[in-house]
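Novice: can you look at this prediction? I've put the sequence above it.
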Amino acid sequence: MDLKEKEFNVFVAIIPFIVMIFAMLIAVIVLKVDPHIPLVIGTATASIVALTAGYKWKEIEEFMYKGIKLALPAIIIILLVGLVIGSWIGGGVVASMIYYGLLIINPTYFLVTILIICGIVSLATGSSWSTMATIGVAGMGIGMSMGISPAITAGAVISGSYFGDKMSPLSDTTNLASGLTHTDLFDHIKHMMWTTIPGLIISLIAFFFIGFNVIDTKTFDTNSVNTMLVTMQDNFVISPWLLLVPVLVVVFILFKMPAAPALFMGAVMGFLCHFFVQGGAFSSAVDTLTNGFELTSGNEAVDKLFTRGGLMDMMYTVSMTIVAMTFAGIMEYSGMLKSIMEQILKIAKGTFGLITSTLFSALFVNATCSEQYISIVVPSRMYLRSFVEKNLDTRNLSRSLEDGGTLTSVFIPWNTCGVYIFGTLGVAAWEYGPYAILNFSVPIIAMILAATGIGIKKISDEEKENLLTEIYGTDKNPNAANATL
C-alpha cells in the first residue's frame, strides 16, 4: 500500500489529536475517570478522517493492527512484570528488599540514594523498565514506609532509571537513535553528556533538598517504621538470601540476556521462593501469578504495600496500551502524522529552530503514537538530511531524539512508558510528572545549548558532502531519506 498517495492538509491531520486531547482533559480532569474512552474517541475520529481521505475500512483496520503490533514487545514485558511483582511479593523478595532497605538507608538521603542506585543498575543493564520493575518496586515500598509521597519517590526512581537507560551502550533506544542517524554509538553517548550530566546534577541537588523538606529526622516517626518491620517479619520469612533473586536478574541482563527471558526467570525464582521459602501452598503460589498477592495483616499500610501484582493487575495497563496503539497506528500509517511533521520541518530555521523542532516533534509523536520508539524513528526520518545540509553533525540529531523522545515518553499517560510506570510503580503520569526532574530538565538544557551554540558539533562542507553521499548515495532527492532508513 503506497501511503504517499494520501496527502492531508495539516489542519485536517491534526483534528484527531485535538479531539483526543480535549476528550482526555474532560475525562481525566473534570470527570476524573480513566483515559481509555478518550483514546477510543481519538481512534474513531482518526478513522473518520482517514475514510474521508479515501481509505477503505479494511485498510484502516490494518493500520490499527500494525500499531498494536508495534506495542506487542512492550505488552509482553508488562505481563512479565506482573508475574515478577506477584511472585516476588509472595516469595518474600520484596519484603526482604524493603526490610533491609529501611534498616540501612538514611531517610534524609533516601531520594538521592534511590536515584543513584537506579541510575547505576539501569546503566549496567541498559533497561529502565527492568530497573523500575526490580529496584523501583522496592524503592516505592521503602519510600511509603518512610511516609514519602509515592509521586516523589517515583520521580526519583524514574530520573535515575532513565539516566542509566539513556547513557548505556546496552540500551535499545540508545542504539536505535545512533543507528538511524548513522552516528557512532559511543560518539552518540559522549555527545549526550552535554545535556544529560547537567540534568543529573540538577536532579541530585533537587532531591537532596526535597529529602530534607519531606522528612524531618528529628520528628521522624520511627515507631511506625518499627511496626512495619515487625509486621513484615510476622508475615514473611525475611532473609538476605532472598536478595539474590533480583541480583541474579540484573546479572542475567548484564550478560546480555534479553529482558523478557530475564524477567521470566525472575518470576520463576519468585514462585519457588513462595513455595519453598515462605511455605505457601502450591495452588496459592500459582494463583498469585495470576491474581497477585493479598496480605491481610491488620496493618493497613503494610497490606496496601503487599497486595498487588499478577497478570490481572496488569490488564488495565495492557488495555490502555492496545487502545492507544490503535490511535497511533492510524495516525502513523495513514500519513496524517507525516503531514504534521512536514509542516513543523518547514518552520525550522537555524540550529536552534532545528533542534527545538526535533525535541517538540519527538514529544508530539510520543503523544500521538504512544510509543517512544516511534518518537525516535519518525523524526530521524524527517530531520536527518536537514541536519547534515546545515553542517550539523548527526550526533546533534541523535542526542535530540533521545532528549525529546526517550525522556518525554514518561509524561504521556497513554504512552507505553506512561502506562508501564503506572502499572509498575502505581503512580500516574500527572502525579509523578513534576518530580521526574531529569526527564524535563534535559530537554530544556538541550534548547539552551542550541540557542548558545555550546555543545553543538559542526561539520565542514567536505564532511557534509561525504556524509550525504554515505547516507543517500548519489541520489539528491530529499525523499530518499525515507527509503534508506
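Specialist: Received, thanks.
Novice: CA atoms for contacts and neighbours, from now on please.
Specialist: Will do.
Novice: now for the most centrally placed residue in the chain: which residues touch it?
Specialist: The residue lying closest to the centre of the chain (Cα atoms, centre = their mean) is C417, at 3.5 Å. Applying Cα atoms under 8 Å, 6 or more residues apart in numbering to C417 gives the contacts 371-372, 409-410.
Novice: do the same with V137
Specialist: Contact analysis of V137 by Cα under 8 Å, 6+ apart lists 85, 94, 424-425.
Novice: again, but for V19
Specialist: Contacts for V19 (Cα under 8 Å, 6+ apart) come out as 41-42, 45.
Novice: hold the first one in mind and look at this next one:
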Amino acid sequence: MKKGNPWALIPFVVFLILFIGSGVITGDFYAFPVIVAIIIAGAVALAMNRKETFARKVDIFCQGAGNLNVMLMVVIFLLAGAFSGVTKGMGAVDSTVNFALSFVPQNLLVMGLFVIACFISLAMGTSVGTIVALAPIGVGISEHTDLSMALVMAAIIGGSMFGDNLSFISDTTITAVRSQGVRMKDKFKVNFWIVLPAAIVTSIILGIITMGETAQVEHVSYSWIKILPYILVIVFALAGMNVFLVLASGIVLAGAVGLVDGSYHVMDLFQKMGEGMAGMYEIAFLAILIAGMVEVIKYNGGIDYLLYLSTRRIKSKKGAEFSIAGLVGITDLSTANNTISILITGPLAKNIADQYGIERRKTASILDIFSCAIQGLLPYGGQILAAASVAGISPVSILQYSFYPVLIVVCGIIAILIGYPKKNNA
C-alpha cells in the first residue's frame, strides 16, 4: 500500500482548527459557519502542490465536486427538503405527534415519548425537527410529575436519533448510502436489525425507572389523511422504489392533501416546497465543497496516507470495520455534525471496505450508526443543545440518561464481532 503524503492533510487540520477552535474560544460550536470553514480549507488545498498549475488543481476540485454520487446526493437532499417543507406546512407533523400521544398509556409516558420520537424521526427524517416538536410536550409532562426533566429530554433525543439513523429521507442516511453506492432498502434492513435491540432495551429501561409515574395529557386531535404522506414514503422506500420517485410521490400526496383541506393555495404550496429546499442548501453545498476538497487531498496523497495510517495494524475484516467506526466517531467528535462526519470519512471508508471485502450495506450502516451514536452523546451537538434550550437545563445533565446512543454503540460492536450480516442475508 502507498504510504501517501501526510502534508496533504493540512486542509483537514485547518478545517478542524477553525471549527473546533472557534467553538472553544466562543463557547458556541456553531459560531463559525461550517460552510466558511470548508471554503477556507478548500482554498488551502488548492494552494498546495506547486508541481501542478492552479488551473489543473481547480479542475481536480471540480471533478470531485461534480462526482455522480455527489450530484445525486444533492438532488435527493433538495427533494427531501421539499417533502419536509410541504408536510410540515400542511400540519402533518402536528397530526403525527397528536396521533402518537393519543395512544400512549398515562403510566408509560417517558417510554411512550421515546417510541413516539422514534416514529416521528423515522417519518420526518430529522432529529432536531423531532426534538423541537416533542421537547415542549416533554417539558409539560415533567412539570406535572416528579419525572426528571433531563430524563424526559434524553428519551426524546434517543428516539430522534433512531430515525436520524434509519429514515429514508434523513441526510445522514442519504449521505451514508450514496457515499458507499448501496441501495437504501439494503442499508435499512441491515441497520434496522442492528439497532432494534437497543431500542427495545431502552424502552424497557425507561419503563422500569419511571414505573408508577403518571400525568394527564389533554385530549388531542389528529387527521389520518395528514399522516398518509409519511406512511407512503416509508412503504414505497421499503418496497424498493427509486428514491426520486418515493420523494416525488410524497410531495405530490402531501401537496394534494394540503390543497384539498385548505392548508394551501397553489402558490402557498410552491412556496413551502421552495422553503423546504432552501433549508437544504447548506448541506447540499457542503457536500459539493467537501467532495471537491477531498478529491484534491486524494490527488496530493492525503487519502493514501490516511488509509495507510488507519489500516497498517488491521489484520482482519473485523479490524477494518472497527477502523471505519473509529474514524467516523472521531470525525463526529471533531465536527459535532454526523452528516459532515460521514461526508468526510465516506470515501475513506469505501476504500477500506473494498480492500478488506466488507459489504457496502454494512459499511453504510457502520458509518450511520456510530456517527449518530456519538452525535447523540455530544453536549455541544445540535440535538442535545436544542433539547436543553427548550427545557432550560444544562446539556451535560442529559448525558446520564442517554441510554439509546450508548446501546447502539454496544449493538454496533456486537454486530461487528459476530459478523452480521452474513453475505447470504438480505
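Specialist: Sure, I can see it. Not measured: the values here are computed from a predicted model.
Novice: just give the TM-score of the two.
Specialist: Remark: TM-score between the superposed chains equals 0.68 [TM-score structural alignment, normalised by the length of structure 2]; 373 aligned residues with a Cα RMSD of 4.8 Å.
Novice: between the contacts of V137 of structure 1, which is nearest G143 of structure 1?
Specialist: Distance ranking of those against G143 of structure 1, using Cα to Cα, places L425 first at 11.6 Å.
Novice: what are the buried residues along the helix or strand hosting I197 of structure 1?
Specialist: Per DSSP states H and E, I197 of structure 1 falls inside helix 185-214. Using 16 or more other Cα atoms under 10 Å as the test for burial, helix 185-214 of structure 1 gives 185, 188-189, 191-192, 194-196, 199-200, 202-204, 206-208, 210-211.
Novice: what separates it from the chain centre, distance-wise?
Specialist: 17 Å (Cα atoms, centre = their mean, to the nearest Å).
Novice: cool, and stretch 203-223 of structure 1?
Specialist: In this view, stretch 203-223 of structure 1 has its centroid 27 Å away from the chain centroid, taken as Cα atoms, centre = their mean.
Novice: as a quick check, tell me the outermost residue of structure 2.
Specialist: Most distant from the centre of structure 2: K51, at 38.7 Å, with distances by Cα atoms, centre = their mean.
Novice: now it: how far from Y299 of structure 2?
Specialist: Using Cα to Cα, to the nearest Å, one obtains 12 Å as the distance from K51 of structure 2 to Y299 of structure 2.
Novice: what sits closest to H188 of structure 1 if chain neighbours are left out?
Specialist: R395 (5.5 Å; Cα to Cα, 6 or more residues apart in numbering).
Novice: I'd say that neighbour and K457 touch.
Specialist: Yes: using Cα atoms under 8 Å, R395 of structure 1 is in contact with K457, at 7.5 Å.
Novice: doesn't K338 of structure 1 belong to a strand?
Specialist: No: according to DSSP: H, G, I helix; E, B strand; the rest coil, the state of K338 of structure 1 is helix, so it is not within a strand.
Novice: need the counterpart of it in structure 2.
Specialist: For K338 of structure 1, the aligned position in structure 2 is D304, judged by TM-score structural alignment.
Novice: show me the contacts for its match.
Specialist: Contact analysis of D304 of structure 2 by Cα under 8 Å, 6+ apart lists 2-5, 298.
Novice: pick the one among these closest to M280 of structure 2.
Specialist: The closest of those to M280 of structure 2 turns out to be K298 (Cα to Cα; 26.8 Å).
Novice: could you pull out the buried residues of the host helix or strand of the closest one?
Specialist: Here K298 of structure 2 sits within helix 281-299, counting by DSSP H and E. By neighbour count on 16+ other Cα under 10 Å, the buried set for helix 281-299 of structure 2 is 283-284, 286-299.
Novice: go through these and name the one nearest M111 of structure 2.
Specialist: Set against M111 of structure 2, the nearest of the buried residues of helix 281-299 of structure 2 by Cα to Cα is I283 (32.3 Å).
Novice: which position in structure 1 aligns with the closest one?
Specialist: The pairwise alignment with structure 1 assigns I283 of structure 2 to T317, based on TM-score structural alignment.
Novice: now its match: how far from V250 of structure 1?
Specialist: To V250 of structure 1, T317 of structure 1 is 24 Å away according to Cα to Cα.
Novice: give me the neighbour count for the closest residue to V225 of structure 1 other than its chain neighbours.
Specialist: Excluding the flanking residues, the one nearest V225 of structure 1 by Cα to Cα, 6+ apart is S145, at 6.2 Å. By other Cα atoms under 10 Å, 24 other residues sit near S145 of structure 1.
Novice: again, but for F370 of structure 2
Specialist: A count of neighbours around F370 of structure 2, defined by other Cα under 10 Å, yields 29.
Novice: doesn't G412 make contact with it?
Specialist: Yes: with contact defined as Cα under 8 Å, F370 of structure 2 counts as touching G412 (7.5 Å).
Novice: re the thing from before, Three-state assignment for the residue farthest from the centre of structure 2, please.
Specialist: Put simply, K51 of structure 2 is coil when judged by three-state DSSP.
Novice: do a quick rundown of the helices in the stretch 151-300 of structure 1.
Specialist: Taking DSSP state H, counting those that start in this stretch, the helices of the stretch 151-300 of structure 1 run over residues 172-180, 185-214, 222-235, 244-254, 259-272, 282-291, 300-306.
Novice: and those helices as a markdown table, adding distance to I347 of structure 1?
Specialist: Listed next are the helices of the stretch 151-300 of structure 1 as a markdown table, based on distance: least, Cα to Cα, whole Å:
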| stretch | distance to I347 of structure 1 |
| --- | --- |
| helix 172-180 | 23 |
| helix 185-214 | 24 |
| helix 222-235 | 56 |
| helix 244-254 | 43 |
| helix 259-272 | 40 |
| helix 282-291 | 51 |
| helix 300-306 | 50 |
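Novice: any idea how far L354 of structure 1 is from E371 of structure 1?
Specialist: For L354 of structure 1, the distance to E371 of structure 1 (Cα to Cα) stands at 22 Å.
Novice: more crowded one of those two?
Specialist: Neighbours around L354 of structure 1 and E371, counted as other Cα under 10 Å, are more numerous at E371. The numbers are 28 against 23.
Novice: circling back to that earlier point, mind putting the contacts of V19 of structure 1 into CSV with neighbour count?
Specialist: Formatted as CSV, those follow (neighbours: other Cα atoms under 10 Å):
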residue, neighbour count
I41, 18
G42, 29
T45, 19
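Novice: taking those one by one, which sit in helices?
Specialist: 41-42, 45 (DSSP state H).
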